[in-house]
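Chemist: no FASTA, just this:
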C-alpha cells in the first residue's frame, strides 16, 4: 500500500524549493549546539542528592534547586525564539553558548550555599532556550517536504540531558566537584567559537519586523500557538515527566534499587530521543495529523495498561518502552506541524511558546503522581489521568488541528 501523502502547502516566502548544499552542515552544527547547551542545562539534576547532603537541604529545597533552571529555560524560550526571528541563529547560538558558560563556571567554583546555587541555576536556565533558536534556523534551511526529518534530527539534541545524566556524577566522583563544570564550560566556549565561524543563516530567510513584545503578543494571540502548545505539552511533557519520575515509580512499585531504576530510565530516555527523528521522518511521508492521532491513542492504551501494574518483566517493560517510542514520535510530529502551519517569519516566536509549554508540561504529572500515591497508595488513578489527557490531545488533533491543516 502506498503511503498517504498530505496536501502540500503553497511555498511560503523564504521557503527553499530544494535543500542547499550547506543544509546538512548547518543542521549538524545546530544539533551539536542544542546538545551541548542542554548538557549544561541539566548539570544540577544528577547532583541533586549530593547537594542535598552537602548543603543539608530539605526535599522541597532540593526539588526547587533542580527545578529552577528547567523553569527558566522553558519560559526563556519565548523571548529567545522571538529574538531569533529578528537576529538569526548566526548571532544567537554563539552568544547563548558563551553566556551559559558563565553560570556553569560559577556553579563549579563559586556557589557554596543554597542561595548561590539558586542564583547560578537561574542563569543556567539560559542553556535550555536554544531549542527556540534551532527550530527556526533549521526550518529556514530545508524545504517543506524535508523539514519533518530535519527538525526531528535537531530535536534529538535533547539527548544532551542524557549525557549529563550518565557523566556528571561519575566525573564528580573521579575528579572532584568542579571537573564536570569545567568540561562543560570548555565545550560551550569551543562550540561558540566554532559556531561563530561556521554557522550561517540562510541568505534569503525572511526577517521579522516589529517590536519584540508586539511579535510575542501576536504569537500568543494566534490560535495555532495554543493548540500546538497543548499537543507538545502532552508529548514532550510526558517524556519529561517519565524521565523525572520513572525512577521513583520503579523503586516504589517494583522494589528496584536506585541504580537499576536509573539505568532503566536511561533506556526510556534514549529510545524516546531516538524516535524523535523517526516522528519527523514519518510526518514527511504520511499525514502528520493521522500520525499524531495514532500516537496519542497508543499513549492512552499503554497508560491504561500500566495503571494495573503488570509484572515488570516482560509486560511492564514493554509498556514503558512503548510509551517512550510513542512520546518520542509525537514530539517529532508536533514540530513537523509547526513547520507546516506557521509562516517562516513567526516560527521562532511560536516555537518559543510551544517549547515552553512542553517543558512546563513535564512538571505537573510528577506532582499528580506523587499526590495520587500519597492519597491512595497506588498509581492507578495517575495513569488513568494520563490516558484521559492523551485521549483529549487525540481528539483535539483529529478535529481542530485536522481542519487547520486541511
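Modeler: Arrived safely, thanks for sending. Quick caveat: nothing in here was measured; it's all calculated off a predicted structure.

Chemist: alpha carbons only for contacts and neighbour counts from here, please
Modeler: Will do.

Chemist: Please list the residues outside the helix or strand hosting residue 382 that contact it.
Modeler: Taking DSSP states H and E as the criterion, residue 382 maps to helix 380-396. Helix 380-396 is contacted by residues 227, 230-231, 234, 292-294, 296-297, 299-304, 306-309, 365, 368-369, 372 when judged by C-alpha atoms under 8 Å, 6 or more residues apart in numbering.

Chemist: Second structure follows, compare the two:
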C-alpha cells in the first residue's frame, strides 16, 4: 500500500482508515462542528416562540432563520483563507471565542426586538463558518482513498442541528428563549477546552500563499460547479433544518416542542447518512452517488410542494429528502479534495459559501412564499427545480472530470 503521512510527520503504511490519520483531531473536528452547528441553527427551533412574542410576519420569520445561514456563508470565505494562512486549529479557536462571547452578551443584555434577533443571527454565522475549518482540519490527515470517510465523519457534525431542535424549545419553555443563548455557552466552552488539547494541524499543511492567489481558484470552472452542487445538497439540508419548526407549527398547528421533535427526526436522518454518502462515493464514485441524490431529492421536493394533508406522510417525505441531501453532502466532499487537494482550505470555504447561499435562499424563500401566496409550495417547487439543474450540470461535467483529473488519481473512484 502507498505510504502516508502520520501524526508525527513520518511515513507509514496504510493499515486501514483508523490507522491512516490522527484520530484525536478527527474527534475534535467532529465535536467542534457538532456544537457549532447546534448554535448556528438555534433560531430555527426557537422561531415559533420568538415570532409569537415579537409579533413577526411569515417573511420576517423566514428572514430571521435565514440570516445566520447567509452570515455563515460569507464568513466561510474568510475562514477558507485563514485556514490556509494560519492553520485550521487557530482559525477554529478564533471562531469559537467569538461565538461564545456573542452568545454570552446576547443572554446578558436580552433580545427584545426583531432587529436584535437579526444581530444575533450574524453572530451565529461565525458558528456556521466552522464548516471551512473542521473539514480541512480532519481531511489533511488522510490520504485520498479515505477522504470520503474522513470528510463524512467530520461533516457528520451537522448533527448538532438535531440537538438544537430537540432541546432549544424545551429549554425555552422552562427558562425563556433568551436564556437558551446563555445555556448554549456551557457545552461550547467544554468543547473549546477539548479542542485545544486534542486538535493538531496536519504536518502536510500547505505553505501560506499571497491572498491574491486564492482568487485564482475562481478561474477554475470546476470550482463554480462544486459551489452549485453543494448549494443544492447542503443548502437544502440547512435551509430545511432552519425552517421545519416553522413549517410544522404553521401547517399542522403543532406546539414548538412537538415541531422540534419532528425537525430533529428529519435532521438526524440527514446527519446520520452523510458519512455513508461519503463512503458510498468512495466505493462507486461521487458522480454516480450525486446523480441519484439530485434525481431523488428533486422528485421528493415536488411531492412536498403538494402540501400533503397527513402529517405522517409529510414527515416521511422530509425524512427521505433530508437523508438524500445528507448523502449528497458526503458525496460532494469526496470529490472536492480529489480535484483541489492543495487548495482544500479555500475550496472548503468557497463550496461552503455556495451551500450557505443555497440554505439562505431556501429558508427565506419559504417565508416570502408563505406571506405572498399563503403557502410554501412555490418555495419547494423552485428548489426542486434547482436540484434538477444540478442533475443536468453533473451530466455535462462528468465525462470531462473522468477523463482529466479523475484519470490521474490512482485507485480513487470519482
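Modeler: Thanks, I have the structure now. Note that the structure is predicted; figures quoted are calculated from it, not measured.

Chemist: Could you get me the TM-score between them?
Modeler: TM-score for the superposed chains, counting by TM-score structural alignment, normalised by the length of the first structure: 0.85, backed by 393 aligned residues with a C-alpha RMSD of 3.1 Å.

Chemist: need the next SSE after the helix holding residue 382 of the first structure, C-terminal direction.
Modeler: helix 402-405.

Chemist: Could you check that next one and say which residues are buried?
Modeler: Across helix 402-405 of the first structure, burial judged by 16 or more other C-alpha atoms under 10 Å covers 402, 405.

Chemist: Quick one: map residue 138 of the second structure onto the first structure.
Modeler: By TM-score structural alignment, residue 138 of the second structure lines up with residue 138 in the first structure.

Chemist: tell me, how many neighbours does its match end up with?
Modeler: Number of residues near residue 138 of the first structure (other C-alpha atoms under 10 Å) recorded here: 25.

Chemist: Can you tell me which of the contacts of helix 380-396 of the first structure end up in helices?
Modeler: Members of the contacts of helix 380-396 of the first structure lying in helices (criterion: DSSP state H): 227, 230-231, 234, 292-294, 296-297, 299-304, 306-307, 365, 368-369, 372.

Chemist: what's the mean distance for stretch 182-195 of the second structure versus the first structure?
Modeler: Averaged over the aligned pairs, stretch 182-195 of the second structure sits 2.6 Å from the first structure after superposition, using mean C-alpha distance after the TM-score superposition for the first structure.

Chemist: which residues touch that stretch?
Modeler: Residues outside stretch 182-195 of the second structure that contact it (C-alpha under 8 Å, 6+ apart) are 28-29, 31-32, 35-36, 39, 93, 96, 100, 103-104, 106-108.

Chemist: hmm, 10 Å instead?
Modeler: Residues outside stretch 182-195 of the second structure that contact it (C-alpha atoms under 10 Å, 6 or more residues apart in numbering) are 24-25, 27-36, 38-39, 42, 89, 92-93, 96-97, 99-108, 164, 168, 171, 175, 197.

Chemist: How far does that stretch sit from its chain's centre?
Modeler: Between the centre of stretch 182-195 of the second structure and the centre of its chain there are 20 Å (C-alpha atoms, centre = their mean, to the nearest Å).

Chemist: what's the answer for stretch 230-243 of the first structure, then?
Modeler: Distance of stretch 230-243 of the first structure from the chain centroid (C-alpha atoms, centre = their mean) equals 8 Å.

Chemist: What span of the second structure is that stretch aligned with?
Modeler: With TM-score structural alignment as the criterion, stretch 230-243 of the first structure aligns to 228-241.

Chemist: Report the mean distance between that stretch and its aligned residues in the first structure.
Modeler: Mean for stretch 228-241 of the second structure is 1.4 Å (mean C-alpha distance after the TM-score superposition for the first structure).

Chemist: again, but for stretch 75-86 of the second structure
Modeler: With mean C-alpha distance after the TM-score superposition for the first structure, stretch 75-86 of the second structure departs from the first structure by a mean of 0.8 Å once superposed.

Chemist: Provide the aligned range in the first structure for that stretch.
Modeler: Mapping stretch 75-86 of the second structure onto the first structure (TM-score structural alignment) gives residues 76-87.

Chemist: contacting residues for the equivalent of residue 329 of the first structure over in the second structure?
Modeler: Counting by TM-score structural alignment, residue 329 of the first structure corresponds to residue 327 in the second structure. By C-alpha under 10 Å, 6+ apart, the residues touching residue 327 of the second structure are 152, 233-234, 269-281, 289-290, 292-293, 321.

Chemist: and those, which of them are in helices?
Modeler: Secondary structure from DSSP H places 152, 233-234, 269-281, 289-290, 292-293, 321 of the contacts of residue 327 of the second structure in helices.

Chemist: re earlier: would you show me how to pick out the buried ones of the contacts of helix 380-396 of the first structure in ChimeraX?
Modeler: Those of those that count as buried under 16+ other C-alpha under 10 Å are selected in ChimeraX with:
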select :227,230,231,234,292,293,294,296,297,299,300,301,302,303,304,306,307,309,365,368,369,372
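
Chemist: If you count neighbours, what's buried in the one helix or strand residue 93 of the second structure maps to?
Modeler: Following DSSP H and E, one finds residue 93 of the second structure within helix 88-109. Across helix 88-109 of the second structure, burial judged by 16+ other C-alpha under 10 Å covers 88-93, 95-96, 99-100, 102-104, 106-107.

Chemist: Touching, residue 59 of the first structure and residue 51? I think so.
Modeler: No: counting by C-alpha atoms under 10 Å, residue 59 of the first structure stays clear of residue 51, with 11.0 Å between them.

Chemist: Find residues that contact each of these two.
Modeler: With contacts defined as C-alpha under 10 Å, 6+ apart, the residues shared by residue 59 of the first structure and residue 51 are residue 65.

Chemist: Just want to know which of the two has more residues nearby.
Modeler: residue 51 (19 against 12).

Chemist: Would you enumerate the residues in contact with residue 152 of the second structure?
Modeler: 30, 135, 139, 146, 271-279, 326-327, 329-331, 333-334.

Chemist: Can you tell me the element residue 201 of the first structure falls in?
Modeler: Using DSSP H and E, residue 201 of the first structure falls outside every helix and strand.

Chemist: Can you report how many residues neighbour it?
Modeler: 17.

Chemist: ranges for the strands of the stretch 1-150 of the second structure?
Modeler: For the stretch 1-150 of the second structure, the strands defined by DSSP state E, counting those that start in this stretch occupy 3-5, 11-13.

Chemist: contact partners of the first one?
Modeler: So the one you mean is strand 3-5 of the second structure. The contact list for strand 3-5 of the second structure (C-alpha under 10 Å, 6+ apart) reads 10-15, 20-22, 140-144, 202-204.

Chemist: where do the helices sit along the stretch 101-250 of the second structure?
Modeler: 114-128, 131-139, 147-155, 160-175, 177-198, 211-214, 221-252 (DSSP state H, counting those that start in this stretch).
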